[in-house]
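[1] Can you look at this prediction? I've put the sequence above it.
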Amino acid sequence: MPSTVIPCLRYRDALGAIDFLCKAFGFERQAVYADENDGRLVDHAQLTYGDGMVMLGSVRDDTPFARHMVQPDEVMGRETQCACVTVRGDLRAHYERARNAGAVIVDDYEEKEYGGAGYSARDPEGHLWYFGTYDPWAIA
């Protein structure tokens, strides 16, 4: 069953972010809805990775919800949460792909005491991502 919790992000260059997330992290475009008045703005996009998904759109200030969100560079690069993505397969290759595509590696690839391995990275607009092989559903 696909995940029922889906992170939602905003990007100043949403189309560029979609390209980066697909190239660097292996996401796939499921749906991208561009603003009819300005083809550079993204009203809504859905990117999948395995059974998971992230949704994203362009930074805007014309909706009530938009007032609740800030970008990492507006809060000194800090985040209150990050997307955690379970990688099924070669995590070292995933790490190298991300690094070679320009992801800023925050925590290098590391084997974890509790099982699996992981690393964390920032995308070009500073959003924090964690990728690992640990599958919390496997212990349920």
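    The structure has been received and is ready for your questions.
[2] hey, let's count contacts and neighbours off CA atoms from now on
    Noted.
[3] Can you spell out which helices and strands pack onto the longest helix seen in the chain?
    Looking across the chain with DSSP state H, the single longest helix is helix 14-25. Identification of packing neighbours for helix 14-25 by 3 or more Cα pairs under 8 Å, 6 or more residues apart in numbering; DSSP states H and E yields strand 28-34, strand 42-49, strand 52-58, helix 91-100.
[4] Go ahead and name everything in contact with that helix.
    Helix 14-25 is contacted from outside by 11, 27-29, 40-42, 47, 56-59, 94, 97-103, 123-125, using Cα atoms under 8 Å, 6 or more residues apart in numbering.
[5] Just the element for residue 85, please.
    Per DSSP states H and E: residue 85 is located in strand 83-86.
[6] Tally up the residues packed near residue 132, please.
    26 (other Cα atoms under 10 Å).
[7] ok, now which ones touch it?
    By Cα under 8 Å, 6+ apart, the neighbours of residue 132 are 84-87, 91, 116-119.
[8] Below is structure B, check it against A:
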Amino acid sequence: MTTPGPQVWPTLRATDAPALIRFLVDAFGFREAAVFTDGDVVLHAQLAWPAGGGVMLGSARPSDGDRWPLRPGTFGAYVVCADPDALWARALAAGATGLDEPADAGHGRECRLQDPEGNHWSFGTYRGEPVATP
């Protein structure tokens, strides 16, 4: 039996989507699963998180009546990772802005960073509370 893929996809828009994709791969460790472009415009990109899940993104396209008019730089996400300290160092070396250094919280260890578009990313060891299956 195969496990279904993610059923909820956080999405964001970017002023420079190709650069943001490279950044998210290099700095945070996402993996490109699909990127569809028209010249320099990213129509759709799917980035996978190695531990499961991922995000979808595309270029902001207000000039052509963007059907998904999210403002670049307004996204935020919490991403589960095994080693926030290592991710922090990798991300800073790749050009991320550090907002909160790795620290122990009541529910695990976490850090918070900002990407070049202004989006906020929190990485931590907290996996969320167990949910009973129906």
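    The structure has been received and is ready for your questions. What you are looking at is a predicted structure, and each value in this text was computed from that prediction instead of being measured.
[9] follow-up on the earlier one: which residue range of the second structure does the strand holding residue 85 of the first structure align onto?
    Using TM-score structural alignment, strand 83-86 of the first structure lines up with residues 77-80 of the second structure.
[10] Ok, stretch 8-19 of the first structure next?
    So stretch 8-19 of the first structure sits over residues 11-22 in the second structure, by TM-score structural alignment.
[11] Endpoint to endpoint, that stretch covers what distance?
    16 Å (Cα to Cα, to the nearest Å).
[12] Tell me the buried residues in that stretch?
    Across stretch 11-22 of the second structure, burial judged by 16 or more other Cα atoms under 10 Å covers 11-18, 20-21.
[13] Over to stretch 118-131 of the second structure?
    118-126.
[14] and if you look at stretch 82-94 of the second structure?
    Across stretch 82-94 of the second structure, burial judged by 16+ other Cα under 10 Å covers 84-85, 87-92, 94.
[15] Could you point out which of those residues is nearest to residue 36 of the second structure?
    Among those, residue 94 lies closest to residue 36 of the second structure (Cα to Cα), at 24.2 Å.
[16] Counterpart of the closest one over in the first structure?
    Per TM-score structural alignment, residue 94 of the second structure is aligned with residue 101.
[17] still on that earlier bit, mind putting the buried residues of stretch 82-94 of the second structure in TSV, distance to residue 38 of the second structure included?
    Listed next are these as TSV, based on distance: Cα to Cα, whole Å:
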residue	distance to residue 38 of the second structure
84	35
85	37
87	32
88	33
89	34
90	31
91	29
92	31
94	27
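[18] The longest helix of the first structure vs the second structure, mean deviation?
    Taking mean Cα distance after the TM-score superposition for the first structure, the mean distance separating helix 14-25 of the first structure from the aligned residues in the second structure is 0.4 Å.
[19] Show residues contacting stretch 39-47 of the second structure.
    With Cα under 8 Å, 6+ apart, stretch 39-47 of the second structure has contacts from 17-18, 21, 30-37, 54-59.
[20] just the buried members of the residues you listed?
    17-18, 21, 30-32, 35, 54-59.
[21] pretty sure residue 137 of the first structure is in a helix, no?
    Yes. If the criterion is DSSP: H, G, I helix; E, B strand; the rest coil, then residue 137 of the first structure is within a helix.
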